[in-house]
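Enquirer: no FASTA, just this:
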């Protein structure tokens, strides 16, 4: 194998590995999505994307139980950006919170935390954009 072929093969393999590493974090259109489980049976999802010079952040709680009241908050680079209470609804027993955020210099780090008032179950989803 010639040196050029070896370098070309190595470059192609590196590019393919980089594409595999980035692909799970993005859901297209430069949207970053993360999912996970809470301290009980509930699941969380966070999502962020660039839009009109700002960042659009979304946090979602899916407990599969309609009518649950949850306290939630969003931290953006360690600073409280929003907080409130939401109630799960619909057949999916979920709620979502969307906020437009300032696109700060460097990597924006978000923490979406929600606590179910009755059971005390805690959900904590993080995302870097």
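Expert: Now that the structure is in, tell me what you want to look at. Please read these numbers as outputs of a predicted model, since none were measured by experiment.
Enquirer: going forward, measure contacts and count neighbours with C-alpha atoms only.
Expert: Fine.
Enquirer: for residue 92, what are its contacts?
Expert: 62-66 (Cα atoms under 8 Å, 6 or more residues apart in numbering).
Enquirer: how about those residues, which pair is most distant?
Expert: Spatial extent of the contacts of residue 92 (Cα to Cα) is set by the pair 62 and 66 at 9.5 Å.
Enquirer: Mutual contacts of those two, please.
Expert: Counting by Cα under 8 Å, 6+ apart, the shared contacts of residue 62 and residue 66 are 88, 92-94.
Enquirer: follow-up on the earlier one: which of the contacts of residue 92 lies closest to residue 39?
Expert: residue 63 (11.4 Å).
Enquirer: what's the nearest residue to the closest one if we skip its chain neighbours?
Expert: Leaving aside its sequence neighbours, residue 63 sits nearest to residue 42 (Cα to Cα, 6 or more residues apart in numbering; 4.3 Å).
Enquirer: Likewise for residue 74?
Expert: residue 112 (4.7 Å).
Enquirer: host element of that neighbour?
Expert: strand 109-116 (DSSP states H and E).
Enquirer: what do you get for residue 14?
Expert: Going by DSSP H and E, residue 14 is in helix 3-22.
Enquirer: Comparison target below:
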């Protein structure tokens, strides 16, 4: 192997390592004690859902969001905690993104908590769960 080929291979390896390091630091939490868990996914139609759970003063803060990219849609939603409905209601998507979000504080039970956010509208359903 000649010197030019060796230098190019070394430079490529260095660049790949630097790029990987940059990606890792971009995805690392800003605060090492941040215990937030977040999940996102596709609804049964074109909308997307987002669910976040984190500790808050001994309880759990839950945020559920639906983004349909259409303003003025009314959705039914519910938050289920370990099999029991903790909160429910309706929300309307608003601009500029055509989304809605709900935040609730629930009790942090002993052991692992399972939190589910579900929303539905005209046959389209969104559902996400987190074990916390």
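Expert: That came through, no problem. Please read these numbers as outputs of a predicted model, since none were measured by experiment.
Enquirer: So for residue 62 and residue 66 of the first structure, which residue has more residues nearby?
Expert: Neighbours per residue (other Cα atoms under 10 Å) separate residue 62 of the first structure from residue 66, with residue 62 holding more: 20 against 16.
Enquirer: list the contacts for the alignment partner in the second structure of that one?
Expert: With TM-score structural alignment defining the correspondence, residue 62 of the first structure maps onto residue 67 in the second structure. Contacts of residue 67 of the second structure were listed using Cα under 8 Å, 6+ apart, and they are 47-49, 93, 97-100.
Enquirer: Counting neighbours, which of those residues end up buried?
Expert: Neighbour counting with 16 or more other Cα atoms under 10 Å marks 47-49, 93, 98-100 as buried within those.
Enquirer: check contacts around the most centrally placed residue in the first structure.
Expert: The centroid of the first structure falls nearest to residue 46 when counting by Cα atoms, centre = their mean (2.6 Å). Residue 46 of the first structure makes contact with 33-35, 57-60, 112, 125-127, according to Cα under 8 Å, 6+ apart.
Enquirer: Then residue 42 of the second structure?
Expert: 48-49, 126.
Enquirer: Which ones among those residues lie within strands?
Expert: Among the contacts of residue 42 of the second structure, the members falling in strands (DSSP state E) are 48-49, 126.
Enquirer: Please spell out which residues along stretch 103-111 of the first structure are buried.
Expert: By 16+ other Cα under 10 Å, the buried positions in stretch 103-111 of the first structure come out as 103, 108, 110-111.
Enquirer: ok, back up a step: switch the contacts of residue 42 of the second structure over to JSON lines; also include distance to residue 11 of the second structure.
Expert: Listed next are those as JSON lines, based on distance: Cα to Cα, whole Å:
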{"residue": "48", "distance to residue 11 of the second structure": "41"}
{"residue": "49", "distance to residue 11 of the second structure": "42"}
{"residue": "126", "distance to residue 11 of the second structure": "46"}
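Enquirer: quick revisit: residues in the second structure aligned with the following helix or strand past the helix holding residue 14 of the first structure?
Expert: Using DSSP H and E, the next helix or strand after helix 3-22 of the first structure towards the C-terminus is strand 31-37. Alignment of strand 31-37 of the first structure against the second structure: residues 36-42, by TM-score structural alignment.
Enquirer: ok, and for that stretch, which residues are buried?
Expert: Buried-residue list, stretch 36-42 of the second structure, by 16+ other Cα under 10 Å: 38, 40, 42.
Enquirer: Good, we can wrap up now.
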